[in-house]
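[1] just need the structure, nothing else, for what follows:
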Amino acid sequence: MSSSTTETEISRKVQSVGGSSFTVSLPKEWATDHGLEAGNEVFLYPHEDGTLILRTCERSDGTTAPDLSVDDLSEDRLPWVVYALYVAGEDRFTLRTTDRFTSAERRAITTAGNDLVGLEVDDESTDAVTFRSMRRSERLSVGQTVLNLRYVALSMHRSATNALFDADSDRAREVLQQPEDVDRQFALVSRCVERRIGLPRGPNRPNVDRRTALDYYAIARELEGVASCAERIAAVALELDDPPTGTAESELADYARRSRTVVERAVEATINGREPETAYDALDRCETLAEDFDLLERPSYDADEIDSYYAALLFDALDRTADHGGRIAERALKMGLREE
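    As a prediction, the model looks like this:
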């Protein structure tokens, strides 16, 4: 049987041994390194892109429940363990101590779980807390979760600009309290992606191909950035004694609206049929807005309209908003062209 080997790949010729199957030999050195002998069983996992993964042991189907000792962790680190196991895609997991949890430790653990979408405390004792997922993973739509994240991020952005123009400090403070909503939605996207990549084909795996799952993760990251821009606008709104007026108000309102439109159109291009034309439209809008920002350079307004320092901060936040939308549109275009 002929074969060839390089540092990055090993090739083998497919052989026919009967009417129902083909065989391919494994490199002896690789098999020895992994403890394989003749007669051992290996496991094959086909993927949509044509890849066939070979493993020497069966991959978990996601039904094994981790049971972790957290004796050596401080109270402030316990929530990170809950978050990490949730994002890793676990449907059920337990945090355990050899002695007993203090009231503060138990509160830190359960609060962290309650802050995550679809997670609840399933069992609780003096020395252990067990969580379980309330929603079946196959019912989770990564695309719908991205749409939810877009809604939260753009709602924050819209509320922040309204707070700015209305001098509404209460609304600005509400915006600054909303990042937790963004974090929850992003954690859910991360969870869906981890399950898609980590689980073998089966009923527990979200129904989306690997590349699309990674695309959605990247888009969710950009939407996190849009929410951060909203926070910056809200922070400026709290700093200002009076709202922008005159030309400053009209230009800021125009740029805010247009930057959000870039994001809206870009996300639409990733979800609704993935039409490249929608992505092109978002990219055109982003480019036009960037050119207008360049022409604006350092905004200079009358002192009674807005302080130039705060104007610069606001335009920078809006410029970044459009940039996030542009990167989503680039990702959407790639997704759309890949399917043609």
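[2] C-alpha only now, for contacts and for neighbours.
    Fine.
[3] how about the secondary structure of the closest residue to V87 other than its chain neighbours?
    Leaving aside its sequence neighbours, V87 sits nearest to R191 (Cα to Cα, 6 or more residues apart in numbering; 4.2 Å). Secondary structure, DSSP: H, G, I helix; E, B strand; the rest coil: R191 is helix.
[4] R191 against D91, yeah?
    No: taking contacts as Cα atoms under 8 Å, R191 lies outside contact range of D91: 10.2 Å.
[5] any idea how far S74 is from V81?
    Distance, V81 to S74, using Cα to Cα, to the nearest Å: 11 Å.
[6] more crowded one of these two?
    Using other Cα atoms under 10 Å as the criterion, V81 and S74 rank with V81 on top: 16 against 10.
[7] gap between that one and R136?
    22 Å.
[8] host element of the closest residue in space to S4 that isn't next to it in sequence?
    Closest residue to S4 apart from its sequence neighbours, by Cα to Cα, 6+ apart: S11 at 5.4 Å. Here S11, judged by DSSP states H and E, is contained in strand 10-12.
[9] quick check: next helix or strand after that strand?
    Following strand 10-12 toward the C-terminus (DSSP H and E): strand 15-16.
[10] list the contacts of the following helix or strand past that next one.
    Next in sequence after strand 15-16, counting helices and strands by DSSP H and E, comes strand 22-23. Outside strand 22-23, the residues that touch it by Cα atoms under 8 Å, 6 or more residues apart in numbering are V14, Q15, S16, V17.
[11] and those residues, which is closest to E239?
    Using Cα to Cα, V14 is the member of the contacts of strand 22-23 that sits closest to E239, with 69.9 Å.
[12] distance of the nearest residue to the closest one once chain neighbours are set aside from Y86?
    Once flanking residues are discounted, V14 sits nearest to V24: 5.3 Å by Cα to Cα, 6+ apart. V24 sits 39 Å away from Y86, going by Cα to Cα.
[13] I'd like the structure of this one too, to check against the first:
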Amino acid sequence: MRVNWYVRKLQKIRHGSYVISLPPEWVSKEGLRPHNELYLITNDGCLFIYLPYEFDSVSVDVTNIDNTVIKYLILTYYMQGASEIYIYSQGPLPAETKRFVKEVVRKLRNSDITDMGLTYMFVKFKDETPFISLNDFLEEVDNMFKFVVNAVNDLIDGLINDNSIIIKEVIERTEDFDRNYRYMIRIISKMAQFPQYNVFSSPRELIAYAALSKDLSRAVYHLSKVAEHAMDSDIINNEALILTRESYNDLYKFYKTQNLELVAHLRHNYAEIKRRLAKSANFAEYELRRLAAYSIALMDDILNIYLVPPKKKKLIGNN
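    Predicted coordinates for the structure are as follows:
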């Protein structure tokens, strides 16, 4: 796809309306005719003109495809906003494959298998609302952030107090995170592809929140690895644990308040954690260092969300 840049002068017509001409090559390419409806969306100095596109059903031939590849196909199409996947095979779908697909779909938010036959399965995805609001989106992000911070606090309490019940519970809890993470990426992808879904003033916010969501997901991954290796009796430096817990608590405060004084504190904590674990060779402490490193990555993500220079309107060809 090639992006073209056009400059048009604003024209005034009767009854106070204004018009601009559309590039004829775009009109021709899209097969438009006079009186066709176009949708207009205004957003922070931008006017989007778009056709009422929607996603088509996706058809996937899984003949001779491994189940792990089928899983990646389902997850990727889901996160990219698909509303329906038709999974089929040239011969009967094995019962094992059908059970596997059911288990994958069960772990996806707002997903269901609506029809099934000897050689096919229909998987449907439906969002809670057709148009998400800004408040809904930010609440989803906030819930993900609190999930991570609460899991870090509980895990470190379990490790310091040598409580295997808490550690196991945190491991099981982190498995639920991916469900909401994938839904968040799905919503971001739909907002990026369809202007009517975008609750932000520009694509910049979508990129920033996608990075934040991804880094929260990576933090959860390393959190679960700390817990798993700790169950194998790896000894973990208590001071590093306490500093990691403090960092994630400060990180959430920073996300909510944008208090820049916390930046120096977060960086100091991470430097101290690295110093304390620099000579460690055990797996649990290696994963703890990675978990601490994501507190800095998340701090950068938050800065990229909020530290944005103001824009100045520039009128072209103003007569």
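[14] superposed, what's their TM-score?
    Here the TM-score for the pair of chains, by TM-score structural alignment, normalised by the length of structure 2, is 0.77; 304 aligned residues with a Cα RMSD of 3.6 Å.
[15] sorry, back to before: which one in structure 2 is aligned with the residue nearest to V87 of structure 1?
    In structure 2, the residue matched to R191 of structure 1 (TM-score structural alignment) is R186.
[16] residue contacts, its match?
    Y78, M79, Q80, G81.
[17] so the first one, which state does it fall into?
    Reducing the assignment at Y78 of structure 2 to three states with three-state DSSP gives helix.
[18] wait, it sits on K126?
    No: assessed by Cα under 8 Å, Y78 of structure 2 is found out of contact with K126, at 10.0 Å.
[19] so which of the two has more stuff around it?
    Y78 (25 against 14).
[20] leaving out sequence neighbours, find the closest residue to the more buried one.
    Nearest to Y78 of structure 2 is R186, by Cα to Cα, 6+ apart, at 6.6 Å.
[21] where do the helices of the stretch 1-150 of structure 1 begin and end?
    With helices called from DSSP state H, counting those that start in this stretch, the stretch 1-150 of structure 1 shows them at 28-33, 78-87, 103-114, 142-166.
[22] against structure 2, where does stretch 78-89 of structure 1 fall?
    By TM-score structural alignment, stretch 78-89 of structure 1 lines up with residues 70-81 in structure 2.
[23] quick one: stretch 112-122 of structure 2 aligns where in structure 1?
    The aligned range for stretch 112-122 of structure 2 is 120-130, by TM-score structural alignment.
[24] buried ones in that stretch?
    Residues E120, V121, A128, V129, T130 are the ones in stretch 120-130 of structure 1 that count as buried (16 or more other Cα atoms under 10 Å).
[25] state the number of residues packed around the counterpart of A292 of structure 2 in structure 1.
    Aligned by TM-score structural alignment, A292 of structure 2 pairs with D319 of structure 1. By other Cα under 10 Å, 21 other residues sit near D319 of structure 1.
[26] got the contact list for D319 of structure 1?
    With Cα under 8 Å, 6+ apart, D319 of structure 1 has these contacts: S259, A290, F293.
[27] same deal with T321 of structure 1?
    Here T321 of structure 1 is in contact with G225, V226, C229, S259, R260, V263 (criterion: Cα under 8 Å, 6+ apart).
[28] how far away from the center of its chain is the helix or strand that contains it?
    Per DSSP H and E, T321 of structure 1 falls inside helix 308-339. The chain centroid and the centroid of helix 308-339 of structure 1 are separated by 17 Å under Cα atoms, centre = their mean, to the nearest Å.
[29] and the helices of the stretch 1-150 of structure 1, which is most packed in?
    helix 142-166 (a mean of 21; mean count of other Cα atoms under 10 Å).
[30] take the contacts of D319 of structure 1 and keep only those in helices.
    Using DSSP state H, S259, A290, F293 are the members of these that sit in helices.
[31] quick one: which of these is nearest to A187 of structure 1?
    Closest to A187 of structure 1, out of all of those and judged by Cα to Cα, is S259, at 25.1 Å.
[32] any idea how far the equivalent of the closest one over in structure 2 lies from K102 of structure 2?
    Aligning on TM-score structural alignment places S259 of structure 1 opposite S247 in structure 2. Per Cα to Cα, S247 of structure 2 is found 39 Å from K102 of structure 2.
[33] who touches the nearest residue in space to A293 of structure 2 that is not next to it in sequence in this structure?
    Spatially, and ignoring its direct neighbours in sequence, A293 of structure 2 is nearest to Y270 (6.9 Å; Cα to Cα, 6+ apart). Going by Cα under 8 Å, 6+ apart, Y270 of structure 2 touches L243, T244, S247, A292, A293, I296.
[34] quick check, nearest of those to E25 of structure 2?
    Nearest to E25 of structure 2 among the contacts of Y270 of structure 2, with distances taken as Cα to Cα, is I296, at 47.6 Å.
[35] any idea how far K126 of structure 2 is from that closest one?
    35 Å.
[36] buried sites along stretch 278-286 of structure 2?
    F283, A284, E285, Y286.
[37] out of those residues, flag the one nearest to V62 of structure 2.
    Using Cα to Cα, the buried residues of stretch 278-286 of structure 2 come closest to V62 of structure 2 at F283, 38.0 Å.
[38] how close does the closest one get to N43 of structure 2?
    49 Å.
[39] likewise F125 of structure 2?
    Taken as Cα to Cα, the span from F125 of structure 2 to N43 of structure 2 is 28 Å.
[40] so which of these two has more stuff around it?
    Between F125 of structure 2 and N43, F125 has the larger neighbour count (other Cα under 10 Å), namely 19 against 13.
[41] report the separation between that one and G81 of structure 2.
    8 Å.
[42] now swap in R204 of structure 2 and tell me
    R204 of structure 2 is 19 Å from G81 of structure 2, by Cα to Cα.
[43] no further questions, thank you.
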